[in-house]
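*Asks:* give the three-dimensional model of this entry:
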Amino acid sequence: MTKVQEINFDGLIGPSHNYAGLSLGNIASSTNAGEASYPREAALQGIAKMRHNIDLGLAQGFFMPLDRPNIAWLDQLGTTIESSEPHVRAAAYSASSMWAANAATVSPAQDSEDGRCHLTVANLQTMPHRSHEWPGTLAQLRLVFANPDHFSVHGPIPSPFGDEGAANHMRLCPSHGEAGIEIFIYGKSGGPFPARQHVEASKAVARKHGLQDDHVIFAQQSDKAIAAGAFHNDVVAVANEQVLFAHEDAFEHRDDFYAEVQRKFPQAEIITVPADKVSLADAITSYLFNAQLVTLPDDGGMALILPTEAKDNEAVWTYLQELVSGNGPIRKLCPVDVRQSMANGGGPACLRLRVVADPDAVDQRFIATPEKLDAIAGVVEQYWPETIMPEQLTDADLLTSIKNARKALLETCALTDLAT
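*Replies:* This is a model prediction of the structure:
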């Protein structure tokens, strides 16, 4: 009998983590542009979150940071670290692959026609600093999920259709190991910020994954949410097994969408957070919905793994305490400190990619254990820069130290096959 379960793969935060304010529509990223970042602290916070999840009894994996700065990308642009414009240089240095929710869209084997888990790498074409991630991410995905009996890893959806991966994808099911419905959330252009997920990209992913029409829903993210800074759906909604947890203003045609959910998955339990209890602004700044909604082992119910910012927001925390005190499925609140990631616009859910699979079918080098995390933390403490200011990105010594830090990490994790 296979041991199918949900594995959360977290992106290890790379040594080039900096605040250049590159993500238009991401309020936190824009607000903190130009500030000092703390790569070592950021990576250790991410490792601590993984330890926390393992302690909860959850399956945990990780992805390596990509090689940064991306010299090959700069070469394609006809420039170098020294001669490039500051915004281009910052894009080459970006550590944004840490937000693994944007690595790919994942459909478990239980949902697909051929009985394999399908992953389509996201093209991330809307933002220049993320548009050059996919080749490195694809190479890593094909290593992690190399077993052809269990996985099929697809290349990116072609331009001009923007695809942002699992951050705009949700799944409802009786349990992780059973077939369910997959929900693809897309945006439409309009307002001050771009919509990053194109409906044609979502449709293409569903086709490539072999999903049946009666088990798929395409729904539009609300223009209001995008304009308020919800650049991905996972900033205003999250799902786990039979539960959909969303803000009142998350979806453009909410009643029609909910009716389709109930029709295609009658077991769905929809929890809508009213705007008069938690405003859209509070939901976005606290990243209430950018939480990991997880099923605890041994019939422990569900837990929300939240950023500590949610606890700091009085309206959000009051609502959450009322939520878990009732008889609903969400029973536990687990605040975690990921402030360095939050300051660049990514909460606990941004940092992880959910993959329902047998952990034994995955390349074991990417499965986290306390011992591996100890070793990774040791590398981070020794090699990761303590702080980076954006103006340091022309510093040759910084470039060398960042390259050496990643090299040491790959050697420690026996993953030198990702060195180039």
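
*Asks:* CA atoms for contacts and neighbours, from now on please.
*Replies:* Noted.

*Asks:* so who does the most centrally placed residue in the chain touch?
*Replies:* Central residue of the chain (CA atoms, centre = their mean): residue 101, 1.9 Å from the mean position. Counting by CA atoms under 8 Å, 6 or more residues apart in numbering, residue 101 makes contact with 165, 166, 167, 349, 350, 351, 352, 353, 354.

*Asks:* so what's the third one up against?
*Replies:* Residue 167 makes contact with 101, 102, 232, 233, 234, 350, according to CA under 8 Å, 6+ apart.

*Asks:* what's the neighbour count on the fourth one?
*Replies:* Using other CA atoms under 10 Å as the criterion, residue 233 is surrounded by 28 other residues.

*Asks:* so it sits right up against residue 221, yeah?
*Replies:* Yes: between residue 233 and residue 221 there is a contact under CA atoms under 8 Å: 6.7 Å.

*Asks:* find residues that contact each of these two.
*Replies:* Shared contacts of residue 233 and residue 221 (CA under 8 Å, 6+ apart): 185, 250.

*Asks:* another sequence for comparison is provided below:
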Amino acid sequence: MSYREINFDGLIGPTHNYAGLSLGNVASAANAGEVSSPRAAALQGLAKMKQLLDLGLPQGVLPPQERPHVPALRMLGFDGSDAAVCAAAFAADPALFRNAFAASSMWTANAATVSPKPDTADGRAHITVANLASMAHRSLEAQETEQWLRMAFTDEQHFCVHAPLRYGVHFGDEGAANHMRLAPAHGAPGVEVFVYGEEKGGRFPARQRRRASEAVARLHGLDPKRTLLVAQSDTAIQAGAFHNDVVAVANEQVLFAHEHAFEDKAKFYAALEEALPGVVIIEVPSSEVGLEDAIRSYLFNSQLVTLPEGGMALVMPQECRDNHRVWDYVQKLLAADNPIREAIVIDVRESMRNGGGPACLRLRVQVDEAALAAIDQRFLLDDAKWERLCRVVEEHWPERITPGDIGNPALWDQCWAARRALLAAMRLA
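*Replies:* Have a look, this model is predicted:
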């Protein structure tokens, strides 16, 4: 049966701003307090979706979440109208309000972990919503993410959506950003790799807990013989690789990773080769691309996709071309004998400046034709819907947001209205 991979991108919301909320994220910290461009950010994200669509790849879209997030503020004791709640919260605790204003749900690689039908015990695709417990602003996302995913994947014959794991940071789960799937093809049984962090007293925290990864594997009914739990390199975490997808990406039989991505790479590579004979491991040596260059360029946060005509492409940010060491390596990679034969450079600078590259913006779902037909079509993109969403963004998204604007009631009203217009355009109102 034919299988296809759908990338569900998060549409960048109207509150996109640079508040520097993500500890351990180098770009987020470096650009804290800068002026953001929400309209340009959303249009860049939509342009990326259109490029994938034009390649012949199915493309999905998830709407931005409600921000400012009034329900969270009400639960913390602020009351009155929505505007009164926001005004009181901003006056009492500006840092708290910035968390409630964040547009971070755009990075849907953190929305959930997905295991397709060929890997699961009951033959359904399993999706576990990430709790994102390690960061306050991201922990607000899980409830609405679950709502959208249950709507998109409502057919229980093909899909099983699991609620976020409980027990807070003890089961901290960051979703697909710390999960890789390798297989001979999308529709073949695969090896699922869960990458977790170990706390070693560094200045940056490890966000993915091993217990969380183990729980997700159990919930999905995965074969233990084809499930690998791998520790992320603490060296990479402390350098700013807050998620595994900053230093490694996989697609079908290819693993593309930095030399310092994993704590015990020899053990991992051996286990992977045993579980998946024929795996192609492309390791980038630090002598050619150091961790700093890898993290600044987000080389490994490229989308590694299988092209309809065969072979694979790396959909990479413009920052890779701008870094001569990274770009020199990419040219060598494309000239070598491996399945990656094309580099597609895209502009997602607004997302990059906030710490998220092309792969951060998408959640991968592999489906057969029957499951594809069962997905709620409102979440799938075509040319007409893409044009409609672009018009909504151009008409309603703020052009710029300065740090001082975040406490402006007129901006809150604009952002709420913009989201309502977007939901109406997607027929999700």
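
*Asks:* quick TM-score on the pair, please.
*Replies:* The pair, once superposed, lands on a TM-score of 0.98 when counted by TM-score structural alignment, normalised by the length of structure 1; 414 aligned residues with a CA RMSD of 0.8 Å.

*Asks:* can you tell me which of the contacts of residue 167 of structure 1 lies closest to residue 135 of structure 1?
*Replies:* Using CA to CA, residue 102 comes nearest to residue 135 of structure 1 of the contacts of residue 167 of structure 1, at 13.3 Å.

*Asks:* that older thread, which of the three states applies to the residue nearest to the centre of structure 1?
*Replies:* Classification of residue 101 of structure 1 by DSSP: H, G, I helix; E, B strand; the rest coil places it in helix.

*Asks:* what segments of the stretch 301-420 of structure 1 are strands?
*Replies:* 302-307, 330-336, 352-357 (DSSP state E, counting those that start in this stretch).

*Asks:* my bad, the stretch 1-150 of structure 2
*Replies:* 3-10, 59-62, 112-115, 125-129.

*Asks:* which neighbouring elements make contact with the second one?
*Replies:* Okay, so that is strand 59-62 of structure 2. strand 3-10, helix 38-54 (3 or more CA pairs under 8 Å, 6 or more residues apart in numbering; DSSP states H and E).

*Asks:* now with 10 Å?
*Replies:* Contacting strand 59-62 of structure 2 under the criterion 3 or more CA pairs under 10 Å, 6 or more residues apart in numbering; DSSP states H and E are the following elements: strand 3-10, helix 38-54, helix 142-152, strand 362-368.

*Asks:* which of the ones you listed sits closest to residue 310 of structure 2?
*Replies:* Using CA to CA, the nearest of those to residue 310 of structure 2 is strand 3-10, at 12.8 Å.

*Asks:* quick one: map residue 110 of structure 2 onto structure 1.
*Replies:* Using TM-score structural alignment as the criterion, residue 110 of structure 2 maps onto residue 102 of structure 1.

*Asks:* surely its match touches residue 119?
*Replies:* No: using CA atoms under 10 Å, residue 102 of structure 1 makes no contact with residue 119, being 11.7 Å away.

*Asks:* hey, what's in contact with both of those two?
*Replies:* Counting by CA atoms under 10 Å, 6 or more residues apart in numbering, the shared contacts of residue 102 of structure 1 and residue 119 are 165, 166.

*Asks:* can you tell me how far residue 140 of structure 1 is from residue 415 of structure 1?
*Replies:* Using CA to CA, to the nearest Å, we find residue 140 of structure 1 at a distance of 10 Å from residue 415 of structure 1.

*Asks:* what's the overlap in contacts for those two?
*Replies:* Counting by CA under 10 Å, 6+ apart, the common neighbours of residue 140 of structure 1 and residue 415 are residue 64.

*Asks:* these two: which is more packed in?
*Replies:* Taking other CA under 10 Å, residue 140 of structure 1 and residue 415 do not tie; residue 140 has more neighbours (18 against 15).

*Asks:* and that one, what pairs with it in structure 2?
*Replies:* Match for residue 140 of structure 1 (TM-score structural alignment): residue 148.

*Asks:* which ones are touching the residue nearest to that match when sequence neighbours are not counted?
*Replies:* Distance criterion CA to CA, 6 or more residues apart in numbering; nearest residue to residue 148 of structure 2, sequence neighbours excluded, is residue 62 at 7.4 Å. Residues near residue 62 of structure 2 by CA under 10 Å, 6+ apart: 8-12, 105-106, 108, 145, 148-149, 152, 362-363, 378-381, 426.

*Asks:* hmm, try it at 7 Å
*Replies:* By CA atoms under 7 Å, 6 or more residues apart in numbering, residue 62 of structure 2 lies in contact with 8, 9, 10, 11, 379.

*Asks:* same question for residue 128 of structure 2.
*Replies:* 112, 113, 114, 161, 162, 163, 164, 216.
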